[in-house]
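Visitor: what follows is a protein structure lacking sequence information:
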């Protein structure tokens, strides 16, 4: 029966994919499918359909390769694991009802086909979830490493003045990395003023503020001044609401103002030169 189901899919792939796409578009809880360009949607749908057929034909090596490629693709597209399982369910429903409407599935063989469909969908759902989860974990891990590498460097912008731009959520692990790079950078660049730029930090809560205060205290211990820049209005409101005390070091709303203040601390200023 596997080959019979596979043959039906191959002979009616255009109709099956069209009906499946409509069902997926109606999943209101997931917007990733609706906003896909038509060419990408059609390509992804074709790849998914091919994956389902390959599993039926029991070509295990080809199936594993296709499954890995498809999992990597849908992770990049932002599909949730729930959406992926719904994709499998809807696809099987379309195939079953289509075979039923054409009389391929009837009262005489319905029990056998139900069992065959169950044997088809259960392993593919399990293997898809497992591969998706591994791909997602690997992707998140690589993104985390990349974020740490990009957002925890002390950058010298003027003699004696350095900036550390912080991007993303600051947890305990990242705070440790920030502290290490900050102290190493202050000594290496002989910085007298360090600007911590939190423009790219989406949320500043009590824990994040605690890490920032610790970093500022550490900078002072090695003989430099620390300034907190990039405080957006919503961040300022949160800091006040939480009662976080940032009175011990200077704060500014933008990096530009912070640089101007840092230059003043080092007895310099920005002047306009006429042509």
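Guide: Here it is on my side, so go on. Keep in mind it's a predicted model, so treat the numbers as computed, not measured.
Visitor: from now on I want contacts and neighbour counts done on CA atoms only, so please keep to that.
Guide: Fine.
Visitor: what segments of the stretch 51-200 of the chain are strands?
Guide: Here the stretch 51-200 of the chain has its strands, by DSSP state E, counting those that start in this stretch, at 155-158, 161-167, 193-200.
Visitor: quick one, which of the ones you listed is nearest to residue 74?
Guide: strand 161-167 (25.6 Å; C-alpha to C-alpha).
Visitor: helices or strands up against that closest one?
Guide: Other helices and strands packing on strand 161-167, by 3 or more C-alpha pairs under 8 Å, 6 or more residues apart in numbering; DSSP states H and E, are strand 155-158, helix 172-189, strand 193-200.
Visitor: quick one: residue 221 and residue 162, what's the gap?
Guide: 16 Å (C-alpha to C-alpha, to the nearest Å).
Visitor: ditto for residue 97
Guide: Taking C-alpha to C-alpha, one finds residue 97 at 66 Å from residue 162.
Visitor: please say which of the two ends up with more neighbours.
Guide: Under the neighbour definition other C-alpha atoms under 10 Å, residue 97 and residue 162 were set side by side, and residue 162 has more, 26 against 13.
Visitor: list the residues that contact the closest residue to that one other than its chain neighbours.
Guide: Sequence neighbours aside, residue 156 is the residue nearest to residue 162 in space, at 4.0 Å (criterion: C-alpha to C-alpha, 6 or more residues apart in numbering). Contact analysis of residue 156 by C-alpha atoms under 8 Å, 6 or more residues apart in numbering lists 162, 163, 189, 191.
Visitor: do residue 100 as well
Guide: residue 106.
Visitor: mind doing that once more with 10 Å?
Guide: 94, 106, 107, 110 (C-alpha atoms under 10 Å, 6 or more residues apart in numbering).
Visitor: and the first one, how many neighbours does it have?
Guide: For residue 94, the neighbour count with other C-alpha under 10 Å is 19.
Visitor: hold the first one in mind and look at this next one:
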């Protein structure tokens, strides 16, 4: 960047910081600070604009490391990406306004350096977006791994009776894993009755019901009986409203009732010992 512009930024540093902080405080009625302590928001704003200005003295690699160190903790605590992008756009507008009103800068030089300012700020925005995207993709990957770990193998609870508890959202990839565990578990434990427990599934829509029906059909094909348990009242209402047909296999409201039915199907029952 041209020395005259850098000199202007240094000479106007305090004014730039003041205008930027004022702008961030008024930006869309302070949309970023409504859920944050006021002192934390203002402190973060101060650190952010100071970091932007300090990058003038850094090489590219140092600037990237500093921005990464600043942004990463904020990303992990839920600060929105728009905080960074709108903050940098505001910073760019302040600089452009100052350059076009500074009498010490020739108009020709102003236009020559506009591209440099644009490139400088755009590079910071692109870096922060890249960091945010990478962090989001990594978080999504970890969440998928956690959900896969929740896809527990079939659990034998009695001889010939097994339970598969489902927890969390069920998508196509997870449904495939559930199906594999289900069929492998039936063969391994020689199960005659399988209880699929959906107590921990927050939402049952058409797609989820389709995966469950497919699982039940697969259980029947390998010679076992399938019972769907854990149907809460709101889930039952959703199934009825969506017109989903679950008549091909038994359903029970609780795991206990499902186990009692499973015992009956295998000619057993629970009795009290006096």
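Guide: The structure has been received and is ready for your questions. No experiment lies behind these values; they were computed from the predicted model shown.
Visitor: TM-score of the superposed pair?
Guide: The TM-score (TM-score structural alignment, normalised by the length of the second structure) is 0.75; 265 aligned residues with a C-alpha RMSD of 3.7 Å.
Visitor: one step back: same list, the contacts of residue 100 of the first structure, but as JSON lines with distance to residue 86 of the first structure please.
Guide: Converted to JSON lines, the contacts of residue 100 of the first structure look like this (distance: C-alpha to C-alpha, whole Å):
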{"residue": "94", "distance to residue 86 of the first structure": "12"}
{"residue": "106", "distance to residue 86 of the first structure": "26"}
{"residue": "107", "distance to residue 86 of the first structure": "27"}
{"residue": "110", "distance to residue 86 of the first structure": "23"}
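Visitor: pick out the most distant pair among those residues.
Guide: Of all pairs in those, the most separated under C-alpha to C-alpha is 94 and 107 at 18.6 Å.
Visitor: which elements pack onto the longest helix along the first structure?
Guide: Longest helix in the first structure, counting residues (DSSP state H): helix 110-150. The contact analysis (3 or more C-alpha pairs under 10 Å, 6 or more residues apart in numbering; DSSP states H and E) places helix 110-150 of the first structure against helix 2-11, helix 38-56, helix 60-77, helix 81-101, strand 161-167, helix 172-189.
Visitor: comparing those, which comes out most buried?
Guide: strand 161-167 (a mean of 22; mean count of other C-alpha atoms under 10 Å).
Visitor: mean deviation, it versus the second structure?
Guide: Compared with the second structure after fitting, strand 161-167 of the first structure deviates on average by 2.7 Å (mean C-alpha distance after the TM-score superposition for the first structure).
Visitor: residues contacting residue 237 of the first structure?
Guide: 231, 243.
Visitor: pretty sure it is in a strand, no?
Guide: No. If the criterion is DSSP: H, G, I helix; E, B strand; the rest coil, then residue 237 of the first structure is helix and not within a strand.
Visitor: distance of it from residue 231 of the first structure?
Guide: Going from residue 237 of the first structure to residue 231 of the first structure by C-alpha to C-alpha gives 10 Å.
Visitor: not counting its neighbours along the chain, what's nearest residue 183 of the first structure?
Guide: In space, residue 183 of the first structure is closest to residue 219, 6.5 Å off (C-alpha to C-alpha, 6+ apart).
Visitor: helix, strand, or coil at the one you found?
Guide: With three-state DSSP as the criterion, residue 219 of the first structure reads helix.
Visitor: my read is that it contacts residue 226, right?
Guide: Yes. Residue 219 of the first structure is within contact range of residue 226, at 6.5 Å (criterion: C-alpha atoms under 10 Å).
Visitor: need the overlap of contacts for the two.
Guide: By C-alpha under 10 Å, 6+ apart, the residues touching both residue 219 of the first structure and residue 226 are 192, 193, 194, 213.
Visitor: who wins for neighbours among those residues?
Guide: residue 194 (28 neighbours).
Visitor: for the residue in the second structure that that residue lines up against, give me its contacts.
Guide: With TM-score structural alignment as the criterion, the equivalent of residue 194 of the first structure in the second structure is residue 194. Each residue near residue 194 of the second structure by C-alpha under 10 Å, 6+ apart is listed here: 154-156, 160-164, 182, 185-186, 216, 219-220, 224-228, 258-259, 262.
Visitor: do that again at 8 Å, thanks
Guide: 161, 162, 163, 164, 186, 219, 224, 225, 226, 227, 262.
Visitor: what's the answer for residue 167 of the second structure, then?
Guide: 147, 150, 151, 198, 199, 200, 201.
Visitor: the same query, at a cut-off of 6 Å, please.
Guide: Taking C-alpha atoms under 6 Å, 6 or more residues apart in numbering, we find residue 167 of the second structure in contact with 200, 201.
Visitor: distance of it from residue 88 of the second structure?
Guide: 41 Å.
Visitor: over to residue 107 of the second structure?
Guide: 24 Å.
Visitor: repeat that for residue 36 of the second structure.
Guide: Distance, residue 36 of the second structure to residue 88 of the second structure, using C-alpha to C-alpha: 20 Å.
Visitor: returning to that earlier point: out of the contacts of residue 100 of the first structure, which are buried?
Guide: residue 94 (16 or more other C-alpha atoms under 10 Å).
Visitor: out of the contacts of residue 100 of the first structure, which comes closest to residue 205 of the first structure?
Guide: Of the contacts of residue 100 of the first structure, the one sitting nearest to residue 205 of the first structure (C-alpha to C-alpha) turns out to be residue 94, at 48.3 Å.
Visitor: mind checking the SS state of residue 228 of the first structure?
Guide: Residue 228 of the first structure ends up strand, using three-state DSSP.
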